[in-house]
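In: pasting the sequence and the predicted coordinates here, then a few questions.
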Amino acid sequence: MEAPYVLILYYSRHGSTETMARQIARGVSQVPGVEARLRTVPPVSAETDGATLPEVPDTGPIYCEEEDLRHCSALALGSPTRFGNMAAPLKYFIDGTSPLWISGALVDKPAGVFTSTASLHGGQESTLLSMALPLIHHGMIFVGLPYSAPELHATRTGGTPYGASHWAEAGSDGELSEHETALCQTLGKRLARLALMEIPS
């Protein structure tokens, strides 16, 4: 039988969101009995009327399949901010998950969100909340970050109660701050622990 896993599904253009995804995976790995599964989505192309680019690259992160999402025990969804919303490639993928909604495949599974922005007040919270909406429509149980996490009180960069975030400040080379790293790992650990819990029907 396959071990339960937290699907960490993200889109990353310049690497910051991918760095966050890997720290969330580290948090998941701290919970015995749960695995982390990192997946990304392909970019979209204006030349193909919004369709995803057809060629799968030989190297790089693995593209997510519907079955990865169907069989996950929990989900972390991540994207850089685009005008206060998730990036188009991730939205395009999520918009194609109607079969999972119809079947109820994601009902009662825990889900959290994460984002990165180039500016300190660049729409982190609105992006996190906008990513939560389709997950709630899927019947998932939204998981944020509690203020019992001390880094949420101390951070001077990213970190919100709605989910993990990162301020990709100019010249930072995409490195997460100590607090941002800890909060990503906290989100991963929370999702992994909740993935092991039985939700009463």
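Out: Structure received. Being a predicted model, the structure only gives us computed values, none of them experimental.

In: please count neighbours and contacts with C-alpha atoms only from this point.
Out: Will do.

In: and the strands in the protein?
Out: 5-10, 35-40, 74-82, 85-86, 110-117, 141-142, 164-167 (DSSP state E).

In: what about the longest one, distance to the chain center?
Out: From the chain centre to the centre of strand 74-82 is a distance of 3 Å (Cα atoms, centre = their mean, to the nearest Å).

In: before we move on, what about the fourth one?
Out: Distance, stretch centre to chain centre, for strand 85-86: 12 Å (Cα atoms, centre = their mean).

In: helices or strands up against the helix of greatest length in the chain?
Out: What stands out as the longest helix in the chain, according to DSSP state H, is helix 178-195. Contact analysis of helix 178-195 by 3 or more Cα pairs under 8 Å, 6 or more residues apart in numbering; DSSP states H and E lists strand 5-10, helix 16-29, strand 74-82, strand 110-117, helix 150-154, strand 164-167 as its packing neighbours.

In: check contacts around Pro199.
Out: Careful, residue 199 is Ile; it's not Pro. Asp108 (Cα atoms under 8 Å, 6 or more residues apart in numbering).

In: nearest the middle, which residue of this structure would you pick?
Out: Leu77 (2.1 Å; Cα atoms, centre = their mean).

In: what sits against that one?
Out: Ile8, Leu9, Tyr10, Ala111, Gly112, Val113, Phe114, Met131.

In: the fifth one and Gln30, how far apart?
Out: The span separating Gly112 from Gln30 equals 17 Å under the rule Cα to Cα, to the nearest Å.

In: got it, and the last one?
Out: Spatial separation of Met131 from Gln30 under the definition Cα to Cα is 25 Å.

In: one more structure, for comparison:
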Amino acid sequence: MSEILVLYYSLHGAVKEMAQLVARGVEQVPGATARIRTVPKVSTVCEAVEDGIPDSGAPYVELKDLEECVGLALGSPTRFGNMAAPMKYFWDGTTPLWLKGALVGKPAALFTSTASMHGGQETTLVSMMLPLLHHGMLIAGLPYSNPELAATSAGGTPYGASHVAGTDGNKPFTEEERKLCIALGKRVAETALKLVK
């Protein structure tokens, strides 16, 4: 089986739910399986502040997870139009992989959640693309052949899947948002398997 790494950071649970939907899409592709991982919180002095193993949920990512996967789905909540600090902190530590070109040619897809409709979804997705492009990864967005992309009145962009969580973080996912998360997982898995061949 070829593994797609579904790597996310989630504070209130919306991005975690998106990661599970993306993983469901990955698992719909014969020959692909999802490896779900997260990153720990960081302190204001930018160091990991949680134990080495989380109490519950997905394990923390290790560099070998990126090396071993054939594709990546990366998710973070929006922080002023950018990825959250814990995710940025993790990517800042991936220089050893960059030095040996470990991610060159692997496809990557992105997902995010914001409190408001115009809370920086697209700029967050683009901010997450930047380190991936430096690593030589190939970005797989969501084409408009997904009818939900044109029909959505909430989240969903051609840059990746997104969700409008509301100011309390508890706004339910729309049907379009769910379908686009699953479609994103399928797309990155199908692309990865084609490239592996």
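Out: Right, received. Where do you want to start? Predicted, not measured: the structure shown is a model, and the values here were computed from it.

In: thinking again about what came up before, who has more neighbours out of Gly112 and Gln30 of structure 1?
Out: Gly112 (27 against 16; other Cα atoms under 10 Å).

In: ok, that one touching Thr186?
Out: No - counting by Cα atoms under 8 Å, Gly112 of structure 1 stays clear of Thr186, with 11.1 Å between them.

In: take the contacts of Leu77 of structure 1 and lay them out in CSV including distance to Ile62 of structure 1.
Out: Shown next, in CSV, are the contacts of Leu77 of structure 1 (distance: Cα to Cα, whole Å):
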residue, distance to Ile62 of structure 1
Ile8, 11
Leu9, 10
Tyr10, 11
Ala111, 20
Gly112, 20
Val113, 19
Phe114, 19
Met131, 21
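
In: matching residues in structure 1 for stretch 178-189 of structure 2?
Out: Taken onto structure 1 by TM-score structural alignment, stretch 178-189 of structure 2 occupies residues 181-192 there.

In: do you know how far the residue of structure 2 most remote from its centre is from Pro86 of structure 2?
Out: The centre of structure 2 is farthest from one residue, Val45, which by Cα atoms, centre = their mean lies 24.6 Å away. As judged by Cα to Cα, Val45 of structure 2 and Pro86 of structure 2 stand 11 Å apart.

In: what comes up buried for stretch 74-94 of structure 1?
Out: Residues 74-81, 84-93 are the ones in stretch 74-94 of structure 1 that count as buried (16 or more other Cα atoms under 10 Å).

In: do the same with stretch 183-197 of structure 2
Out: For stretch 183-197 of structure 2, using 16+ other Cα under 10 Å, the buried residues are Ala183, Leu184, Gly185, Lys186, Arg187, Val188, Ala189, Glu190, Thr191, Ala192, Leu193.

In: quick one: distance of that stretch to the chain centre.
Out: That offset, for stretch 183-197 of structure 2, works out to 14 Å (Cα atoms, centre = their mean).

In: related to what we said a few turns ago, and which of the contacts of Leu77 of structure 1 is nearest to Glu178 of structure 1?
Out: Proximity of the contacts of Leu77 of structure 1 to Glu178 of structure 1 (Cα to Cα) peaks at Phe114, which lies at 16.1 Å.

In: tell me the counterpart of that closest one in structure 2.
Out: Under the alignment (TM-score structural alignment), Phe114 of structure 1 maps onto Phe111.

In: number of nearby residues for that match?
Out: Neighbours of Phe111 of structure 2 (other Cα under 10 Å): 31.

In: can you check Leu132 of structure 2 too?
Out: 22.

In: what do you get for the one 5 residues further on?
Out: By the measure other Cα under 10 Å, the count of residues near Met137 of structure 2 is 22.

In: over in structure 1, tell me which residue corresponds to it.
Out: So, by TM-score structural alignment, Met137 of structure 2 is matched to Met140.

In: list the residues that contact its match.
Out: Leu106, Val107, Asp108, Lys109, Pro110, Ala111.

In: isn't the second one right up against His137?
Out: No - contact status for Val107 of structure 1 versus His137: not in contact, 9.1 Å apart, counting by Cα under 8 Å.

In: who has more neighbours out of these two?
Out: Under the criterion of other Cα under 10 Å, the comparison of Val107 of structure 1 against His137 puts Val107 first, with 16 against 11.

In: if I look at that one, how far off is Val34 of structure 1?
Out: 19 Å.

In: returning to that earlier point: now the match of stretch 178-189 of structure 2 on structure 2. Mean distance?
Out: With mean Cα distance after the TM-score superposition for structure 1, stretch 181-192 of structure 1 departs from structure 2 by a mean of 0.4 Å once superposed.

In: I'd guessed Ala3 of structure 1 sits against Val34; true?
Out: Yes - using Cα under 8 Å, Ala3 of structure 1 is in contact with Val34, at 6.4 Å.

In: so between these two, which is more surrounded?
Out: Val34 (21 against 9).

In: so what corresponds to the more buried one in structure 2?
Out: Using TM-score structural alignment, Val34 of structure 1 lines up with Ala32 in structure 2.
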